[in-house]
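Enquirer: next comes the sequence, and after it the predicted model I'd like to discuss.
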Amino acid sequence: MAETYLIAGLGNPGDEYAHTRHNAGFDTIDLIADRLGVRYWKTEGGALTAKAVYRDTDLVLAKPQSFMNTSGGPVKQLMNAYGVDADHLIVIHDELDIDPGTVRVKFGGGHAGHNGLRSICDKLNTRDWFRVRIGIGRPPGRMNVADYVLSLPRKEAKDDFEVACSRGAEAVYSLVDHGLAKTQQDFN
């Protein structure tokens, strides 16, 4: 029986949030889906999901539709539905403390004030799962963090954002293929 990974990209549903910095997870999931030829999405467990096969590994791609702050509920429901343990969960999310255009991968850790991660920690009662962190950098000047993460990147920031999402997708394939150590060596 093939291994199954749940790959959850975090974001907010709705056109008004599409392609904002906070939706880095959704955008990265869409890139993975495009590369793997996914054409069919369905709603289950409070998320948009699609199934794909990458090499000999089954992937469940998920975009929780409950808004960022309550992402943990759909993630837990899907883990239960597909029998996925936390060590086969990969969460893709935006990260303020990483430079725009860059990606960092880790296993475990805190939520650093990220409400989507906080929700997943709370629902799973563990912090031990893979994270693909899409760097968006800090807001300029005194701009409010919420306004910044919910805004569309412009000009060179848009290029950095798209590069980071693309690298994030590559990091997911690497985690599945090579595991954490090699992926961190290549991406961190």
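Expert: Thanks, I have it.

Enquirer: okay, CA-based contacts and neighbour counts for the rest of this
Expert: OK.

Enquirer: quick one: name whatever helix or strand follows the strand or helix carrying Arg131.
Expert: In the assignment (DSSP states H and E), Arg131 maps to strand 130-135. With elements assigned by DSSP H and E, the helix or strand that comes after strand 130-135 is helix 145-149.

Enquirer: so who does the one residue sitting closest to the centre of the chain touch?
Expert: Of all residues in the chain, the one closest to the mean position by C-alpha atoms, centre = their mean is Ile92, 1.6 Å from it. With contacts defined as C-alpha atoms under 8 Å, 6 or more residues apart in numbering, the neighbours of Ile92 are Ile7, Ala8, Gly9, Leu10, Ala24, Gly25, Thr28, Arg131, Val132, Arg133, Ile134, Gly168.

Enquirer: check which element follows the particular helix or strand that has it in it along the chain.
Expert: Per DSSP H and E, Ile92 falls inside strand 89-95. Where DSSP H and E defines the elements, the next helix or strand beyond strand 89-95 is strand 103-107.

Enquirer: another one to put next to it:
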Amino acid sequence: MYIIAGLGNPTREYEKTRHNVGFEAVDILADKLGARVTEKKHRAFCGTGRIGPEKVILSKPQTFMNLSGESIRAMADFYKVEPDHIIIICDDINLAEGQLRIRTKGSAGGHNGLKNIINHLGTQEFSRIRVGVGEKPKEMDLADYVLGRFPREQEGVMDQAYQDAAEAAIMMVTEGAEAAMNFFNRKK
């Protein structure tokens, strides 16, 4: 079993913001799997599906970004899923818009949602699919940038990124993280 969680902030106020790319990707993945991510439990909206023979729990934590680890830990404990079977999809300001970067472990890299997950799981050994949202302008506050929406001209690039992130998650489950890294980390 796998947990695939997209990070974001709840409420309509944050829909379609840079920080909510994880929610967008999980919605696309749910569509591909014929799943519904509507059941409220573990401080998240959850749904179940199958990728090949593997059962997957799809999740959109409702704890707000900086407390995502509370929800992820509750799910991991309830379903008895080890960190190496957890895949987190989140935004990354260090990558160009739409670019993906897949890793099986590593630091939070300044991302408060990942930092909280690391703290709650007690390890950095979980997979993450980072979705590029572009570098923030120097004169702009980081919070304002990640809580802002994409300009219209970037929407197509981001729609493709959500598709790619969903496909990357599927590949990670079916073929392994290394195959997904080899394919998606090189894709521009």
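Expert: All right, it came through fine. Fair warning: this is a prediction, and the values are worked out from it, not measured in the lab.

Enquirer: nearest to Gly116 of the first structure among the contacts of Ile92 of the first structure?
Expert: Leu10 (7.0 Å; C-alpha to C-alpha).

Enquirer: the closest one and Leu152 of the first structure, how far apart?
Expert: Applying C-alpha to C-alpha, to the nearest Å, one obtains 16 Å for the distance of Leu10 of the first structure from Leu152 of the first structure.

Enquirer: can you tell me the SS state at the nearest residue to Gly72 of the first structure once chain neighbours are set aside?
Expert: With sequence-adjacent residues excluded and distances taken as C-alpha to C-alpha, 6 or more residues apart in numbering, Gly72 of the first structure is closest to Ile120, at 3.8 Å. Secondary structure assignment for Ile120 of the first structure (DSSP: H, G, I helix; E, B strand; the rest coil): helix.

Enquirer: check contacts around the aligned partner of Ile120 of the first structure in the second structure.
Expert: Per TM-score structural alignment, the equivalent position to Ile120 of the first structure in the second structure is Ile117. Residues in contact with Ile117 of the second structure, defined by C-alpha under 8 Å, 6+ apart, are Leu67, Ser68, Gly69, Glu70, Ile72, Arg73.

Enquirer: tabulate those in TSV, adding columns for secondary structure and distance to Glu13 of the second structure.
Expert: Converted to TSV, the contacts of Ile117 of the second structure look like this (DSSP: H, G, I helix; E, B strand; the rest coil; distance: C-alpha to C-alpha, whole Å):
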residue	secondary structure	distance to Glu13 of the second structure
Leu67	helix	18
Ser68	helix	18
Gly69	helix	22
Glu70	helix	22
Ile72	helix	23
Arg73	helix	26
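
Enquirer: ranges for the helices of the second structure?
Expert: Counting by DSSP state H, the segments of the second structure that form helices are 21-33, 68-79, 112-121, 142-146, 155-174, 177-184.

Enquirer: got the angle between the third one and helix 68-79?
Expert: With axes from the mean of the first three to the mean of the last three C-alpha atoms, to 10 degrees as the criterion, the two stretches helix 112-121 of the second structure and helix 68-79 enclose an angle of 40 degrees.

Enquirer: quick one: average offset of helix 112-121 of the second structure versus the first structure, please.
Expert: Helix 112-121 of the second structure differs from its equivalent in the first structure by a mean of 0.5 Å after superposition (mean C-alpha distance after the TM-score superposition for the first structure).

Enquirer: which of the residues in that helix are buried?
Expert: Gly113, Leu114, Lys115, Asn116, Ile117, Ile118, His120, Leu121 (16 or more other C-alpha atoms under 10 Å).

Enquirer: in contact with the last one, which residues?
Expert: So that's Leu121 of the second structure. Per C-alpha under 8 Å, 6+ apart, neighbours of Leu121 of the second structure: Gly69, Arg73, Pro83.

Enquirer: same thing but 10 Å
Expert: Neighbour list for Leu121 of the second structure: Gly69, Glu70, Ile72, Arg73, Ala74, Ala76, Asp77, Glu82, Pro83 [criterion: C-alpha atoms under 10 Å, 6 or more residues apart in numbering].

Enquirer: map the first one across to the first structure for me.
Expert: Read that as Gly69 of the second structure. Applying TM-score structural alignment, one finds that Gly69 of the second structure aligns to Gly72 in the first structure.
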